[in-house]
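**Q** mind folding the following:
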Amino acid sequence: MKVIVTGAAGQLGQDVLLELERKNHQAIGTDRADLDITIEGDVQAFIAEVKPDVILHCAAYTNVDAAEEDEETAYRVNGLGTKNLALAAKQIGAKMLYISTDYVFDGTGTDPYEVDDPTKPLGAYGRTKLAGEEFVQELLEQFFIVRTAWVFGAHGHNFVKTMLRLGKERGEVGVVHDQVGSPTYTVDLAKFMVELMETEKYGIYHATNSGVCSWYEFAVEIFKQAGLNVKVNPLTTEQFPRPAERPKYSVLSKKKIEAQGFTPLPNWQDALTAYLKEV
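**A** Model prediction:
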């Protein structure tokens, strides 16, 4: 299949390209320098010329705190950029897969969020990503929406890299213990995305690595696996104020992955082991 990957220079995009090549698909990566997804005419022309079978839409405005200050820019990328791609996909009859986020939920739940649970974003980032979801559902029939969370990979900035750096520099770190979720390794997520796009099993999916932890527990495991002796102090969310409110409970139910016959992603500790080997 001929596949366009947006956000190809990003943490997830790079692993998606590698996975597409591994499975012998024709992959065309685009980043902001090649294609500004916020310009409708450019998107239409580019997609019409390339005529992909699938668009894997990984590009996003992901700076959660900056989005609070500049929701307009976040909306232009996450909302309107996604709309432009959906319109272009519709014109040529291409499938589209859009990467969304746990931030579309408010995090007040106590059970893993199902794909059809009501959405209620806390902040600008979640609102703009949800706008993207709504455009995809409104404009397309051949769509996949994949919500994920706590993403880490070899090619970008992420929590694991930050912890390793701070641990080595300081020997002691403070990490919030009252926000709970599931880490997601980009290599595992990319495999699922490519497996999914090869099917006609359309709809919304939740994809993270298996298992649940707090950021504090994640940090402790990172130092344990890396063989670093670092003191990790548990903090409350209130002790670590940020411009954007974070969902306290970000666990996404992966029931649909199994129900549709896909392979669940490995547990997060094994994913972390694989990641540390990779880097």
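**Q** from here on, contacts and neighbour counts on C-alpha atoms
**A** Noted.
**Q** would you tell me which helix is longest in the chain?
**A** For the chain, the longest helix by residue count, based on DSSP state H, is helix 124-139.
**Q** to compare with the earlier structure, here is another sequence to fold:
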Amino acid sequence: MKLLLTGAGGLLGSAVMAVAAERGDQCDALSRPALGGGQPAVTAAQLANSLAGYDVLVHAAANTNVEACETAPDDCYRDNFLLTELLAQAAALAGVHMVFVSSTGLYGTAGDTPYREYEAAVPTTHHHRSKLLGEQSVLAANASNLVLRTGWLFGGSAANPKNFVARRVDEARAALAAGRHIESNAEQRGVPCWNRDVATRLLDLADAGVAGVVNCVNSGNASRCEYVAAVVQLAGIAVEVKPSTAASFARKARVSNNEMADNWKMAMLGWPDMPDWRASLAAYLHGDLAAY
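**A** All right, here's what the predicted structure looks like:
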């Protein structure tokens, strides 16, 4: 495949670049067009010229600052909805298949078990509503496009300030040196997902021409507290991780306590299970982060 990718420097985008290279696929980075702020208007026709000759556009760039989206919603909808709509229209004009990376967080608060694709999305934050609007624009532009819902991504360079696993290792080491414990939210649940696992399956699905909304998460699920405890244990740091409530963490965004998802659609279509999150976390810590 010949792919064009937005968000190539991000957590998932960097993994897509690496996995594509390993597979022998050509994957080129597309700089995110600037919208608003006095910038000249960008049209779908202009963007379509950049897509000529490619098989797939993977749109992984996003405004992922859930808290900032609550205080600056216009920026959030510009980045996650309007840009996505323009790219979807451009891909349709260029005859290019599109893969849009979305979030399992947009299912909302209706259930307390892992969500499946046939369940309604009822987002509770501007971030997740903007992602849902992006999904709708992608599928409206071309019903053969793919929307991939994932979440709680980990992986990449330890130097990345947003590297959740590396930052928890830092926190645990600091706590050990100070002789104290650390705390983590025991109420919110989701699925820790290795960026390499998600990137690999994304490319497999794109190559197979799978369309529509597809959950793509590692197998299993965990609370934030269980997740952090696994990081600390696998990193070999003798620090206690104590459970705390969601209310202990002051947040502007009304994020759901349930961001779990189940890969129901992939299972129905005969795709193999995704790796268990604990096994992938161990592989990441003992591989990419072994020297950290």
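**Q** the longest helix of structure 1 vs structure 2, average distance?
**A** Compared with structure 2 after the fit, helix 124-139 of structure 1 shows a mean deviation of 0.8 Å (mean Cα distance after the TM-score superposition for structure 1).
**Q** which part of structure 2 lines up with that helix?
**A** Aligned using TM-score structural alignment, helix 124-139 of structure 1 spans residues 126-141 in structure 2.
**Q** what do you get for stretch 266-273 of structure 1?
**A** Mapped onto structure 2 using TM-score structural alignment, stretch 266-273 of structure 1 covers residues 275-282.
**Q** can you check stretch 72-91 of structure 1 too?
**A** The aligned range for stretch 72-91 of structure 1 in structure 2 is 74-93, by TM-score structural alignment.
**Q** ok, stretch 187-207 of structure 1 next?
**A** With TM-score structural alignment as the criterion, stretch 187-207 of structure 1 aligns to 196-216.
**Q** give me the residues contacting that stretch.
**A** By Cα atoms under 8 Å, 6 or more residues apart in numbering, the list of residues contacting stretch 196-216 of structure 2 from outside reads 1, 12-13, 15-16, 19-20, 56, 99, 104, 116-117, 139, 143-150, 155, 217-218, 261-266, 274-275.
**Q** any idea how far the match of stretch 266-273 of structure 1 is from the chain center?
**A** 17 Å (Cα atoms, centre = their mean, to the nearest Å).
**Q** which parts of that stretch are buried?
**A** Neighbour-count burial for stretch 275-282 of structure 2, counted by 16 or more other Cα atoms under 10 Å, picks out Pro275, Asp276, Trp277, Arg278, Ser280, Leu281, Ala282.
**Q** could you do stretch 203-218 of structure 2 as well?
**A** By 16+ other Cα under 10 Å, the buried positions in stretch 203-218 of structure 2 come out as Leu203, Leu205, Ala206, Val210, Ala211, Gly212, Val213, Val214, Asn215, Cys216, Val217, Asn218.
**Q** what do you get for stretch 232-248 of structure 1?
**A** Those would be Val232, Pro234, Leu235, Thr237, Ala244, Glu245, Arg246, Pro247, Lys248, for stretch 232-248 of structure 1 by 16+ other Cα under 10 Å.
**Q** looking at the buried residues of stretch 275-282 of structure 2, which are in helices?
**A** Taking DSSP H as the definition of helices, the buried residues of stretch 275-282 of structure 2 contribute Trp277, Arg278, Ser280, Leu281, Ala282.
**Q** farthest pair in those?
**A** Trp277 and Ala282 (8.5 Å; Cα to Cα).
**Q** measure Thr128 of structure 1 to Asn209 of structure 1 for me?
**A** The gap separating Thr128 of structure 1 from Asn209 of structure 1 is 24 Å, by Cα to Cα, to the nearest Å.
**Q** what do you get for Leu140 of structure 1?
**A** 28 Å.
**Q** for Glu21 of structure 1, same thing?
**A** For Glu21 of structure 1, the distance to Asn209 of structure 1 (Cα to Cα) stands at 23 Å.
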